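J.: below are the sequence and a predicted model; questions follow.
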Amino acid sequence: MEYETIRLEITDGLAVLTFNRPDKMNALNTQMRAEIAHAVKASGQAARALVITGDGRAFCSGQDLGDRANAAEVDLERTLRDEYQPILRAMYESPIPIISAVNGAAAGAGANIALAADVVIAKESAYFMQAFAKIGLIPDAGGTYWMPRTMGFAKAMGAALFAEKITARQADDWGLIWECVADDDFDAAWRKRATYLANGPTLAFRKIREAIRASLDSSLEDQLALEARSQGECGKSRDFSEGVMSFLEKRAPNFEGR
């Protein structure tokens, strides 16, 4: 697929997907949603880590309300099912770790696509906003799933009801994201984290993601069994052998991602 609303660059095992409608604050239209879903899937096959970020002053401002002539006649259930859910499933099911590098405003569905990543790193001047209630809607694109699991029930409820901006610093303090970084250090910070993931033990990273997610709904016994199975698989990998050898030889590991 040739992309018109995003850019996808893959170098040295690292894929960088950039939302590329800066004149619209990277608002999501039908074409863009299809391209994002395709690019996330393609990255999972061609790279060992993926970064999602935005061009210009916004990460993503959410749904492009001018995408259709009469917004009141849009079938929102169909739009979510056929256009947003493929993005979220592609991210959740991706075999590689995903970082959201939030460079600016992340509002509505844009905020929730950011939160669907494994790790969220935000520029200090960025913000998150569950803007849905301002137009008579509920948080979607996974917002009601991710927010209570990250920053807790009380903060999630307030964010949804009041639809106020949450600064990157607040998001960091509340546990909504992994890291808030000074604007001048932002690009170097996310690239350093992404490079680490792209050069790391890919199987172990995949099993870590699966185990942490499963823990939210598992009993202790189920989680212990999952850990044992996953550790057994990791223990048979080339990267485990390399990790042990590098430790014994006092050198940096050279992981192959298998």
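T.: Structure received.

J.: alpha carbons only for contacts and neighbour counts from here, please
T.: Fine.

J.: what about the strands in the stretch 101-250 of the chain?
T.: Using DSSP state E, counting those that start in this stretch, the strands found in the stretch 101-250 of the chain span residues 105-107, 119-123, 127-129, 165-167, 179-181.

J.: could I get the ones you listed as TSV with mean neighbour count?
T.: Formatted as TSV, the strands of the stretch 101-250 of the chain follow (neighbours: other Cα atoms under 10 Å):
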stretch	mean neighbour count
strand 105-107	28
strand 119-123	25
strand 127-129	26
strand 165-167	18
strand 179-181	21
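
J.: ok, which of those comes nearest Val244?
T.: Val244 lies closest to strand 119-123 among those, at 26.5 Å (Cα to Cα).

J.: list the helices and strands the closest one packs on?
T.: Secondary-structure packing of strand 119-123 (3 or more Cα pairs under 8 Å, 6 or more residues apart in numbering; DSSP states H and E): strand 98-102, strand 179-181, helix 186-198.

J.: now distance to Ala117 too, for these, in a markdown table please.
T.: Output for those, formatted as a markdown table (distance: least, Cα to Cα, whole Å):
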| stretch | distance to Ala117 |
| --- | --- |
| strand 98-102 | 5 |
| strand 179-181 | 13 |
| helix 186-198 | 12 |
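
J.: one more structure, for comparison:
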Amino acid sequence: MSTEPPVRIDHDGAALRITFDRPDQLNALTTAMVTRAADAVEAAVTDAGVRVVVLTGAGRAFCAGADLAGRDLEADPDTGTIDAANRLTGLLRAIPKPVLAAVNGPAVGVGCSFALAADLTVARESAYFLLAFANVGLMPDGGSTALVPAAVGRARAARMALLAERVPAPQALDWGLISHVVPDDEFDAEISRLTTKLAEGPTAAYAQTKRALAAASLAQLDGAFAVEREGQSALFGTKDFAEGVAAFRAKRRPEFRGE
């Protein structure tokens, strides 16, 4: 039996495909899963055979966010999870090759952050995006406090972060949060088409384009990582976080007290 974290790493010609592979848990992430995905992206930086990276999820979800059900976060609020998430987001932005997020279903919490860190974010029409952190007494992380306002502005970013509302894929496209929405039955074919187009494209030009776009719109990303880490680390010790996790596991509405 494999002891590798459930992340599939597949090389298909010039494409590196990274798949979060816990479909029964809607691809809820462990630290080890995020680390494995980040290691694969880092290796692809210097792999001349990789010309495009595709990030997706198995089954009916892209990613349900961090695994709150399978880990005692109250007893072990490991900042290593935040560090791993920040590392993966940073690599997706910095790798000098195009990154395509194939959002096959809900992209929630830090899963939403990873989807939005891609250069092109392509979603099934039935998918949605959700910064669910406030529902468990936490703040957005994985770089989303920089990624989201850069795409949709401060007001809509605050709406997503504070109200934890679902943003359906068509609305996300209308807001400018993502690049493409595809009918569900055409999704796989469109991902294949875009992957081939990017793999056959001018990789050096893509690298310089990514660099320029990041300089223009995401200059504060590293600062956001630091602020998120500090804030999230403080929130791990609050009663509201303990209540949020307990309510999540009991499938009830949390009663927050600001403590």
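T.: The structure has been received and is ready for your questions. A quick note: this is a predicted structure, and the numbers were derived from the prediction, not measured.

J.: now, of the helices and strands packed on strand 119-123 of structure 1, which is deepest in the fold?
T.: With neighbours defined as mean count of other Cα atoms under 10 Å, those peak in mean count at strand 98-102, which reaches a mean of 28.

J.: how far off centre is that one?
T.: Offset of strand 98-102 of structure 1 from its chain centre (Cα atoms, centre = their mean, to the nearest Å): 5 Å.

J.: how about the helices of the stretch 51-200 of structure 2, start to end?
T.: Under the criterion DSSP state H, counting those that start in this stretch, helices of the stretch 51-200 of structure 2 are mapped to 80-94, 110-117, 144-152, 154-163, 169-175, 187-199.

J.: for those, give me a markdown table that also has distance to Arg8 of structure 2.
T.: A markdown table is the format used below for those (distance: least, Cα to Cα, whole Å):
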| stretch | distance to Arg8 of structure 2 |
| --- | --- |
| helix 80-94 | 15 |
| helix 110-117 | 16 |
| helix 144-152 | 24 |
| helix 154-163 | 30 |
| helix 169-175 | 25 |
| helix 187-199 | 17 |
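
J.: that older thread, just send the strands of the stretch 101-250 of structure 1 back as a markdown table, with distance to Arg33 of structure 1 too.
T.: Formatted as a markdown table, those follow (distance: least, Cα to Cα, whole Å):
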| stretch | distance to Arg33 of structure 1 |
| --- | --- |
| strand 105-107 | 15 |
| strand 119-123 | 20 |
| strand 127-129 | 20 |
| strand 165-167 | 24 |
| strand 179-181 | 26 |
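
J.: nearest to Ala15 of structure 1, of those?
T.: Nearest to Ala15 of structure 1 among those is strand 119-123 (14.9 Å), distances taken as Cα to Cα.

J.: how far apart are that closest one and its match in structure 2?
T.: Aligned to structure 2 and superposed, strand 119-123 of structure 1 gives a mean residue distance of 0.4 Å (mean Cα distance after the TM-score superposition for structure 1).

J.: report the inter-axis angle for that strand versus helix 186-198.
T.: Orientation of strand 119-123 of structure 1 against helix 186-198 (axes from the mean of the first three to the mean of the last three Cα atoms, to 10 degrees) gives an angle of 170 degrees.

J.: can you give me the buried ones in stretch 35-50 of structure 2?
T.: The neighbour-count check on stretch 35-50 of structure 2 (16 or more other Cα atoms under 10 Å) flags 35-38, 40-42, 44-45, 50 as buried.

J.: just say which of the helices of the stretch 51-200 of structure 2 is most tucked in.
T.: Of all the helices of the stretch 51-200 of structure 2, helix 110-117 carries the top mean neighbour count, a mean of 28, counting by mean count of other Cα under 10 Å.

J.: same for that helix, what does it pack against?
T.: So helix 110-117 of structure 2, by 3+ Cα pairs under 8 Å, 6+ apart, packs with helix 80-94, strand 99-103, helix 144-152.

J.: what is the most widely separated pair among the buried residues of stretch 35-50 of structure 2?
T.: Distance extremes for those: the farthest pair is Thr35 and Val50 at 19.3 Å, using Cα to Cα.

J.: which strands and helices lie in contact with the helix or strand hosting Phe225 of structure 2?
T.: Here Phe225 of structure 2 sits within helix 221-235, counting by DSSP states H and E. Under the contact criterion of 3+ Cα pairs under 8 Å, 6+ apart, helix 221-235 of structure 2 touches helix 80-94, helix 144-152.

J.: who are the neighbours in contact with Met32 of structure 1?
T.: Taking Cα atoms under 8 Å, 6 or more residues apart in numbering as the criterion, Met32 of structure 1 is in contact with 4-6.

J.: in strands, which of those appear?
T.: Counting by DSSP state E, the contacts of Met32 of structure 1 place Ile6 in strands.
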